[in-house]
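**Q** structure for this input, please:
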Amino acid sequence: MPVITCIEDLKRLHKKRTPRMFYDYAESGSWTGQTFRENTEDFQQIRLRQRVAVDMSDRTLASEMIGQPVTMPVALAPVGLTGMQCADGEIKAARAAERFGVPFTLSTMSICSIEDVAEHTTKPFWFQLYTMRDEDYVRRLIQRAKDAKCSALVITLDLQILGQRHKDLKNGLSAPPKLTPSTIANLATKWAWGIEMLGTKRRQFGNIVGHVTNVSDTAELGAWTAEQFDPRLDWKKVEQIKELWGGPVILKGILDVEDAKMAAKVGADAIVVSNHGGRQLDGALSSIRMLDPILQAVGDQVEVHLDSGIRSGQDVLKAVAMGAKGTFIGRAFVYGLGAMGEEGVMKALEVIQKEMDTSMALCGKRDIKDVDRDILLIPEGFSGSWQA
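**A** Next up, the predicted model:
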């Protein structure tokens, strides 16, 4: 067993073990990939202030996200097709999150269904909703999340239409994978992944197949999803969904001050500053660059979280120090899942926790709740001076 000391170690194992189409699905952005790259590069521009001769004992990363206690201010982000990175992937990731004490968010486009995850966990998880044209399906989906005792609804706002991801088109991404000559050749090198997949019944989108009229196989599912993302989603619909849900709501995909103000106005419990991991509008600013302007505008009105670009505990620490009340990790936990299953997700969380704890201490802080901008060195003009 290799020694795992950083998220990059898990990423290498993930690439080695997982079929190319699913690794590429996780490790790519839209169009040129500029925003995908800058999400991580921009974190590296922010530096930390080392402090010495301070008491570093009795440290804690314990915090809260939307009033729920967390071991550290990190949640597992909703990631589609997680059950294709590893057999029963959503169940394994949810169990790891529960063991560790952080929230897990199940994607609408998951392989394991809401009911699957609820059956294999003991604590409430969060459910992420993509709004669809089929309003009856959306109502039933929300009810299923309620029945499963999900403790928050995460509404994704930045996927009304799908950004083009070149690798997914070239690889013929599908669940389960279509058996073309190139796919078969690649799968033949991923035998451990294949053996695990043969041992599970969960190989299609579990929240859709069997829950939508006339969708019973992969071909029908592809046609349905291609036309179902709702381009008509607006703030009025967001309010309607919030009322239908009746519980805590997190709005994900906020990357503009005006949108942040609208999210606060409709009464969101939290917003997630996010560009969908660079998978939607290529050329958009990184999430960490947009965090400060959004905090300045609405930080006193709504809880602000950050998603996109986090690959380390230092990234989490920097986001929290700037003012985020929580963060979401997607690729970082997917690398662990693809590399080592449930234990790989645990390892990813442990790596982030250890790096955040050590870095916080070396910045002279003992409690994550006391961390603020005082520990940061931020380049002048980091958020930019842009003309609209």
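**Q** C-alpha from now on. contacts and neighbour counts both.
**A** OK.
**Q** contact partners of stretch 53-64?
**A** 69-73, 325-326, 357, 361-362, 364-369 (Cα atoms under 8 Å, 6 or more residues apart in numbering).
**Q** between those residues, which is nearest residue 51?
**A** Ranked by distance to residue 51 (Cα to Cα), the contacts of stretch 53-64 are led by residue 364 at 5.1 Å.
**Q** residue 50: what's its closest spatial neighbour, skipping adjacent residues?
**A** Leaving aside its sequence neighbours, residue 50 sits nearest to residue 363 (Cα to Cα, 6 or more residues apart in numbering; 4.7 Å).
**Q** second input sequence below; structure requested for side-by-side comparison:
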Amino acid sequence: MKRQIPNAREILELVSFKKPELDGTKRRLDAALTIEDLRRIAKKRTPRAAFDYTDGSAEGEISLARARQAFADVEFHPSILHDVSKVDTSTTIFGGPSALPFGIAPTGFTRLMQTEGEEAGAGAAGAAGIPFTLSTLGTTTIEHVKAANPTGRNWFQLYVMRKREISYGLVERAAAAGYDTLMFTVDTPVAGARLRDKRNGFSIPPQLTARTVADTATHPAWWFDFLTTRKLEFASLTQTGGTVGELLDYAMDPTIDYADLAEIRAMWPGKLVVKGVQNVPDSRKLADLGVDGIVLSNHGGRQLDRAPIPFHLLPEVVKEVGADTEIALDTGIMNGADIVAALALGARFTLIGRAYLYGLMAGGRQGVDRAIQILTDQVVRTMKLLEVANVEELEPRHVTQLERLAPRARD
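**A** Predicted coordinates:
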């Protein structure tokens, strides 16, 4: 082979120098290509107790691990020779539109993760054209979330508390603020055993210990934001002292029943959705009662460990009640391909919790925007590779749930 002296001009035609990004937050977020990348950034930038509250689940954290594994154990079956130069990710859910087949799930204590909190989530959701759900245990009021997302869809997640008048007042405020969907949550009669939180002494307000003080030195930006921004305010609770478990037990009521569901239904003018459904018979009963939708969820693995995996339960519930009510799903979603798989098996919609919070902790509002963009790109790419042009074309034939945890036969 004949050799030659490298020609600088030819080399420059083959390569180009990347313009340096001076904005540290943008540079950090642009480098994140997956939700797991955002998680790693969040872990570096957030004190341990706050990060573990988000990242952790109940007891041995088996439910969460199984939920994520269930999505990993998916085999896709693409079609061929379909025009997918353009794909439509829009859908309708609970009486209104969404530009994407996912929305932001309710999360508690969100401003402890990063001080922009729910307002960053609501603003990002509004910009993306997707719904935002405020938790009863959110750290931003109903009215402030509405101000952050004035023209978008806002939903409210309701715990029926021991003091019923508090819950009733929240329902009235959400209706007055124009929220269009109420998520009546039924999987939290008491707080789950969040062992990471107990070991970290995580509380509201944060308790300073020797380890907390040491952690401060490695996360000065987080503490500066926390100490120089407005005081935490909750959507509902007037009692704000104590561990997370104590606060949850103060708010939750193990006596709630179908009469409470009927009472809230009578009060609420919008769509009523029941969140935390975990079996087929309950799905059937709720559909017969005429609820507007159900959310298959085990609370992100944060309540009953070893609870049913929503993604595994999905096909059975769709077969039983899919013609009668809309079905949404959460727990374990870390990739847009997870969302596509859920839609193919009959879910009308999905909700993301931790995925959005990792973005929030990684970069505030910009981080939430980045999380939504990552999932959007993954949804679009997966649809194109499956060769479906819109979400309505997704069908069970596109997905096989590979079995890892098959029930043992009984005698």
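**Q** now the contacts of stretch 53-64 of the first structure: which count as buried?
**A** 70-73, 325-326, 357, 361-362, 364-369 (16 or more other Cα atoms under 10 Å).
**Q** so which of those comes closest to residue 224 of the first structure?
**A** Distances from residue 224 of the first structure to those, taken by Cα to Cα, are shortest for residue 326, at 34.4 Å.
**Q** off-centre distance for stretch 48-57 of the first structure?
**A** 31 Å (Cα atoms, centre = their mean, to the nearest Å).
**Q** quick revisit: mind listing which of the buried ones among the contacts of stretch 53-64 of the first structure are in strands?
**A** 70, 326 (DSSP state E).
**Q** neighbours around residue 110 of the first structure, how many?
**A** Using other Cα atoms under 10 Å, residue 110 of the first structure has 26 other residues around it.
**Q** quick one: contacts for the equivalent of the residue nearest to residue 50 of the first structure over in the second structure?
**A** Alignment note: residue 363 of the first structure maps to residue 386 in the second structure; criterion TM-score structural alignment. When the contact criterion is Cα under 8 Å, 6+ apart, the partners of residue 386 of the second structure are 76, 77, 78, 79, 80, 398.
**Q** and the furthest pair within those residues?
**A** 76 and 80 (12.9 Å).
**Q** more neighbours, those two?
**A** Per other Cα under 10 Å, whichever of residue 76 of the second structure and residue 80 has more neighbours is residue 76, with 18 against 10.
**Q** name the nearest residue to that one, sequence neighbours excluded.
**A** Counting by Cα to Cα, 6+ apart, the residue nearest residue 76 of the second structure is residue 399, at 4.7 Å.
**Q** show me what contacts the aligned residue in the first structure for that neighbour?
**A** Aligned by TM-score structural alignment, residue 399 of the second structure pairs with residue 376 of the first structure. Residues in contact with residue 376 of the first structure (Cα under 8 Å, 6+ apart) are 46, 47, 48, 49, 318, 321.
**Q** list the contacts for the last one?
**A** Think residue 321 of the first structure. 371, 372, 373, 374, 375, 376.
**Q** mind listing what the closest residue to the fifth one other than its chain neighbours touches?
**A** In other words, residue 375 of the first structure. With sequence-adjacent residues excluded and distances taken as Cα to Cα, 6+ apart, residue 375 of the first structure is closest to residue 49, at 5.0 Å. By Cα under 8 Å, 6+ apart, the contact set of residue 49 of the first structure is 363, 374, 375, 376, 377.
**Q** state the pair within those residues that is farthest apart.
**A** For the contacts of residue 49 of the first structure, and using Cα to Cα, no pair is farther apart than 363 and 377, which are 11.4 Å apart.
**Q** now for the two: what residues contact both?
**A** Overlap of the contact sets of residue 363 of the first structure and residue 377 (by Cα under 8 Å, 6+ apart) consists of 48, 49.
**Q** now the longest helix along the first structure on the second structure. Mean distance?
**A** For the first structure, the longest helix by residue count, based on DSSP state H, is helix 331-362. Compared with the second structure after fitting, helix 331-362 of the first structure deviates on average by 0.7 Å (mean Cα distance after the TM-score superposition for the first structure).
**Q** show me the helices in the stretch 1-150 of the second structure, by range?
**A** Remark: helices assigned in the stretch 1-150 of the second structure by DSSP state H, counting those that start in this stretch are 8-14, 24-30, 35-45, 48-55, 62-72, 117-128, 142-148.
**Q** would you check that residue 245 of the first structure makes contact with residue 142?
**A** Yes - here residue 245 of the first structure lies in contact with residue 142, judged by Cα atoms under 8 Å, at a distance of 6.6 Å.
**Q** the two: which has the busier surroundings?
**A** residue 142 (20 against 17).
**Q** any idea how far the residue mapped onto residue 230 of the second structure from the first structure is from residue 285 of the first structure?
**A** Taking TM-score structural alignment, the alignment pairs residue 230 of the second structure with residue 201 from the first structure. Look at residue 201 of the first structure and residue 285 of the first structure: by Cα to Cα, to the nearest Å, they are 40 Å apart.
**Q** tell me the residue in the second structure aligned with residue 322 of the first structure.
**A** That one, residue 322 of the first structure, aligns with residue 345 by TM-score structural alignment.
**Q** so its match sits against residue 314, correct?
**A** Yes - with contacts counted by Cα under 8 Å, residue 345 of the second structure reaches residue 314, the gap being 7.0 Å.
**Q** where does the equivalent of residue 162 of the first structure over in the second structure land in three-state SS?
**A** Aligned counterpart of residue 162 of the first structure in the second structure: residue 191 (TM-score structural alignment). Classification of residue 191 of the second structure by DSSP: H, G, I helix; E, B strand; the rest coil places it in coil.
**Q** what's around the aligned partner of residue 89 of the second structure in the first structure, how many residues?
**A** Using TM-score structural alignment, the partner of residue 89 of the second structure in the first structure is residue 61. For residue 61 of the first structure, the tally of surrounding residues (other Cα under 10 Å) stands at 18.
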